[in-house]
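Asker: Got a predicted structure here, sequence first:
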Amino acid sequence: MSAKLVFSWDELKKEIEPVLTEAKNKLPKRIYDELEAKLQKTTEEYGLLPEEAKKIVEYVLSEYEYSMVEPGEPVGTVAAQSIGEPGTQMTLRTFHYAGIREFNVTLGLPRFIELVDARREPSTPIMYIYLDEEHKYDENKAKEVARRIEFTRVANVASEIDIDLVNLRLVVRLDPVMLEDKGVTVEQVKKVLEKLKLGKVEQDPSDPLTLFIQLEIGESFSLMDLQKKREKVLNAKIKGIKKIRRVIIQSMTNEEGRTEYFLVTEGSNLKDVLNVPGVDPRRVYTNNIHEIEEVLGIEAARAALIREMKDVLDEQGLDVDIRHIMLVADVMTQTGRVRQIGRHGVSGEKPSPLARAAFEMTTQNLFAAAARGEVDKLKGVTESVIAGRVIGVGTGIVEVRMNPSQIVKTMKESGKEA
């Protein structure tokens, strides 16, 4: 090895080439690239000797090999215990989401149960919508995007809607404050009411914020009919995206030190939000796992599951290794769809009838398996325990077999008696 005291990165790389090649062959590409980048940075800033660099690489290799799962390790049991034990310390309450007082977001154990049960709709769906370059630095432009997204009905901009029984008409009085807040004009509301085709829509000459709908009703009608027409007017859509009940504008300081505006929504509709002008489609996030699966695919759903479960545990101050969470997400998504951990998902779809029966609905599972003539090969942990067999994990995966005839043949060939 050279006695030189200062090495450039290229010189150092050449000196430790054998150990770097070994690392490249053994480490995942991402880890190796990170190791090489840090070695280069350290060499350029502080200077590294070949002996020091070699020790660093060897240490990383040794730590990586130590962290690998041993053959036969019961990873499912370890993951279950690692998540289940801290899970007993999780709270049952629903907290206000930090920084957004207006929204309640389900956290703690109820949210974790939602995730592993793969509920179709979260109890509190929420979206984080980041904007494109044109809209994210201007609060007024961000407000324009928010107005495009927020689902606005006539009920949101009307102060009252009365039934005028004398003239058989509906009286819609609009709230000027709400009209301005939602970015809606009286003309827009009028057009929406005309599309309902309940009758002729007219504006009160003395009050431009009051609209009359002259109802077209036959000779026989009931108060219930009028009430249904009133409900239809209340729920008439003016603009926005279905399911997005409210949108709040939030701000943050980005990496460049500039104030950036983004939107937080109560309700979720990923497919439609991605098509809204002004939205950056690469930076839209929802806590609805099934929406992510339908719009972006199973890999995106798996990543969202890991993120959501990790966030729940971190928020509770529980330190669980992310690899246990990744294993749960892998099992839930390995078939190409998001399945719950339960009798209608992972546990209920096990190939072993005994394992299914041991989880839930014992007699129903056994009768169904018998009716179908299923065979249990006793390969899994649960069914092996039931049958009193050695479990196929740890030392249980090792089998020792003997061939007596081969032993006799070998002894005869060596001149020994069997």
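Answerer: That came through, no problem.
Asker: For the rest of this, base every contact and every neighbour count on C-alpha atoms.
Answerer: Noted.
Asker: neighbours around residue 65, how many?
Answerer: Around residue 65 sit 13 other residues, with neighbours defined as other Cα atoms under 10 Å.
Asker: contacting residues around it?
Answerer: Contacts of residue 65 were listed using Cα atoms under 8 Å, 6 or more residues apart in numbering, and none were found.
Asker: Tell me if it really is in a helix.
Answerer: Yes: the assignment for residue 65 by DSSP: H, G, I helix; E, B strand; the rest coil puts it in a helix.
Asker: Identify the spatial nearest neighbour of the residue nearest the centre of the chain, chain neighbours not counted.
Answerer: Closest to where the C-alpha atoms of the chain average out (Cα atoms, centre = their mean) is residue 304, at 2.8 Å. Ranked by Cα to Cα, 6 or more residues apart in numbering and with sequence neighbours excluded, the top spatial neighbour of residue 304 is residue 289, at 6.6 Å.
Asker: just to revisit the earlier point, and the residue nearest to the centre of the chain, what helix or strand is that in?
Answerer: Following DSSP states H and E, one finds residue 304 within helix 298-315.
Asker: who touches that helix?
Answerer: For helix 298-315, contacts defined as Cα under 8 Å, 6+ apart pick out 107-108, 111-112, 115, 287, 289-290, 292-293, 319-320, 322, 325-326, 329-330, 333, 336-338.
Asker: picking up where we left off before, do you know how far the residue nearest to residue 304 is from residue 310?
Answerer: 14 Å (Cα to Cα, to the nearest Å).
Asker: Where do the strands of this structure begin and end?
Answerer: With strands called from DSSP state E, the chain shows them at 95-96, 104-105, 126-131, 152-153, 158-164, 169-174, 199-204, 207-215, 237-239, 246-253, 259-266, 279-286.
Asker: So which of residue 289 and residue 310 has more stuff around it?
Answerer: residue 289 (23 against 20).
Asker: re earlier: mind checking how far the residue nearest to residue 304 is from residue 116?
Answerer: 11 Å.
Asker: Structure two is appended below for comparative analysis:
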Amino acid sequence: MNIPLIGDAAEDEGVARRIAFEIETTVLDNVASLKADSTNMVIEVQLINSALSARGLTKEEIADKLNKVRLLRGLVEVRDFDILIRCDEPSFKKLQMIYEAAKAAKIKGIDGITRAVLARDEKTGRWYIVTEGSNLKEVLKVPSVDAERTMTNSILEIGEVLGIEAARNSIIKEAKGTLGEAGLNVDTRHIMLVSDLMTNDGAVKAIGRHGISGRKSSVLARAAFEITAPHLLRAAMNGEVDNLEGVAENIIVGQPVTLGTGAVNLVYSPKKKKGDKK
């Protein structure tokens, strides 16, 4: 995602970094070091104060989040400088499960966004955030985020949050950007045709066999795209009939396509010259 900022966050690096930490998913492993004590069947969580300060977290908030994890519920104990997680069974396997659950426990941030990096626009000097992962619906709720200019390359999310027309425009933008980076100049109308085909029924569909190509009525056209044998076998079991009305299926059987000049039958009767017999 590309997330422009507004207000003080766009001008102040410190404010922008706090917004980035609000968006980035923080797990316990990011703010603490964990040590499993198999002798006493406990896990010691040693908090990293600098990481806590940067992310605006406290020891009590972390303990509260850990208590909400099902496997850790009721096992978390807050001590003077760290947190202790006790294993409720004398089992090394259970201790390892608790260790893994605690290490991956979500403390803060938005689901789906594993990393948020600050960047600065060279032209305007304003700060913006680039993320790994996407969650458009939740990011738009974050204060100081410019909702009108926030972009994601997740077309499905755009369709769910902003509607099918926004998803269509996103397909055009992403396709043009990808082709342009490869040095290919494709007429926008070709890309618009593909985007219209992918969104014409109100939902975003893929081009592959799980989308448009897999929904074709022609058996041979589906088989020509991918997984030929399963398509033919399933069609034979269901007794499907192919009327050979499209391009691919007519090329496969070696006959003219019923489009353009192939859509009409032309009979030419030359003019008869004088003296020719009837």
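Answerer: Sure thing, it's come through. Quantities reported herein were computed from a predicted structural model and do not represent experimental measurements.
Asker: Can you pull the TM-score for these?
Answerer: With the length set by TM-score structural alignment, normalised by the length of the second structure, the two chains reach a TM-score of 0.83; 266 aligned residues with a Cα RMSD of 2.7 Å.
Asker: how about the residue nearest to residue 304 of the first structure, what's its partner in the second structure?
Answerer: Aligning on TM-score structural alignment places residue 289 of the first structure opposite residue 155 in the second structure.
Asker: which ones are touching its match?
Answerer: Applying Cα under 8 Å, 6+ apart to residue 155 of the second structure gives the contacts 167, 170-171, 204.
Asker: Among those residues, which pair sits farthest apart?
Answerer: 170 and 204 (11.0 Å; Cα to Cα).
Asker: Tell me the residue in the first structure aligned with residue 191 of the second structure.
Answerer: Match for residue 191 of the second structure (TM-score structural alignment): residue 325.
Asker: Could you give the number of residues near the aligned residue in the first structure for residue 104 of the second structure?
Answerer: In the first structure, the residue matched to residue 104 of the second structure (TM-score structural alignment) is residue 235. Using other Cα under 10 Å, residue 235 of the first structure has 13 neighbouring residues.
Asker: Could you do the one 10 residues further on as well?
Answerer: Summarising burial for residue 245 of the first structure: neighbours were counted as other Cα under 10 Å, giving 16.
Asker: Next: residue 51 of the second structure.
Answerer: As a burial measure, residue 51 of the second structure scores 13 neighbours (other Cα under 10 Å).
Asker: re earlier: with adjacent residues omitted, what lies nearest to the match of residue 104 of the second structure?
Answerer: Using Cα to Cα, 6+ apart, the nearest residue to residue 235 of the first structure is residue 153, at 5.7 Å.
Asker: swap in residue 198 of the first structure?
Answerer: Leaving aside its chain neighbours, residue 198 of the first structure sits nearest to residue 215 (5.7 Å; criterion: Cα to Cα, 6+ apart).
Asker: for residue 264 of the first structure, what are its contacts?
Answerer: 126-129, 247-250.
Asker: so how far is residue 248 of the first structure from it?
Answerer: 5 Å.
Asker: What of residue 318 of the first structure?
Answerer: The gap separating residue 318 of the first structure from residue 248 of the first structure is 30 Å, by Cα to Cα.
Asker: what do you get for residue 159 of the first structure?
Answerer: 22 Å.
Asker: and what of residue 266 of the first structure?
Answerer: Computed as Cα to Cα, the residue 266 of the first structure to residue 248 of the first structure distance reads 8 Å.
Asker: What's residue 245 of the first structure aligned with over in the second structure?
Answerer: Alignment note (TM-score structural alignment): residue 245 of the first structure maps to residue 114 of the second structure.
Asker: Which residue of residue 266 and residue 248 of the first structure possesses the greater neighbour count?
Answerer: A count of neighbours by other Cα under 10 Å puts residue 266 above the other of residue 266 of the first structure and residue 248, at 20 against 16.
Asker: wait, doesn't that one sit right on residue 246?
Answerer: Yes: proximity of residue 266 of the first structure to residue 246 meets the contact threshold set by Cα atoms under 8 Å, at 5.1 Å.
Asker: mind listing what the aligned residue in the first structure for residue 31 of the second structure touches?
Answerer: For residue 31 of the second structure, the aligned position in the first structure is occupied by residue 157, per TM-score structural alignment. With contacts defined as Cα under 8 Å, 6+ apart, the neighbours of residue 157 of the first structure are 174-176, 178-179, 182.
Asker: nearest to residue 202 of the first structure, of those residues?
Answerer: Using Cα to Cα, residue 174 is the member of the contacts of residue 157 of the first structure that lies nearest residue 202 of the first structure, at 13.5 Å.
Asker: so what's the counterpart of that closest one in the second structure closest to, chain neighbours aside?
Answerer: Using TM-score structural alignment, the equivalent of residue 174 of the first structure in the second structure is residue 47. Leaving aside its sequence neighbours, residue 47 of the second structure sits nearest to residue 32 (Cα to Cα, 6+ apart; 4.2 Å).
Asker: what number of residues lie near that neighbour?
Answerer: With other Cα under 10 Å as criterion, residue 32 of the second structure counts 19.
Asker: Might one say that it is in contact with residue 43?
Answerer: No: using Cα under 8 Å, residue 32 of the second structure is not in contact with residue 43, being 11.9 Å away.
Asker: list residues touching both of the two?
Answerer: Taking Cα under 8 Å, 6+ apart as the contact criterion, no residue touches both residue 32 of the second structure and residue 43.
Asker: sorry, back to before: closest to residue 281 of the first structure out of the contacts of residue 264 of the first structure?
Answerer: Using Cα to Cα, residue 129 comes nearest to residue 281 of the first structure of the contacts of residue 264 of the first structure, at 8.4 Å.
Asker: what about the closest one, neighbour count?
Answerer: Neighbours of residue 129 of the first structure under the rule other Cα under 10 Å: 26.
Asker: now do residue 171 of the second structure
Answerer: The tally of other residues near residue 171 of the second structure (other Cα under 10 Å) stands at 23.
Asker: which position in the first structure aligns with it?
Answerer: In the first structure, the residue equivalent to residue 171 of the second structure is residue 305, according to TM-score structural alignment.
Asker: ok so, going back, please list all residues in contact with the closest residue to the match of residue 31 of the second structure other than its chain neighbours.
Answerer: What sits nearest to residue 157 of the first structure in space, not counting adjacent residues and going by Cα to Cα, 6+ apart, is residue 178, at 5.1 Å. Contacts for residue 178 of the first structure were tallied using Cα under 8 Å, 6+ apart; they are 156-158.
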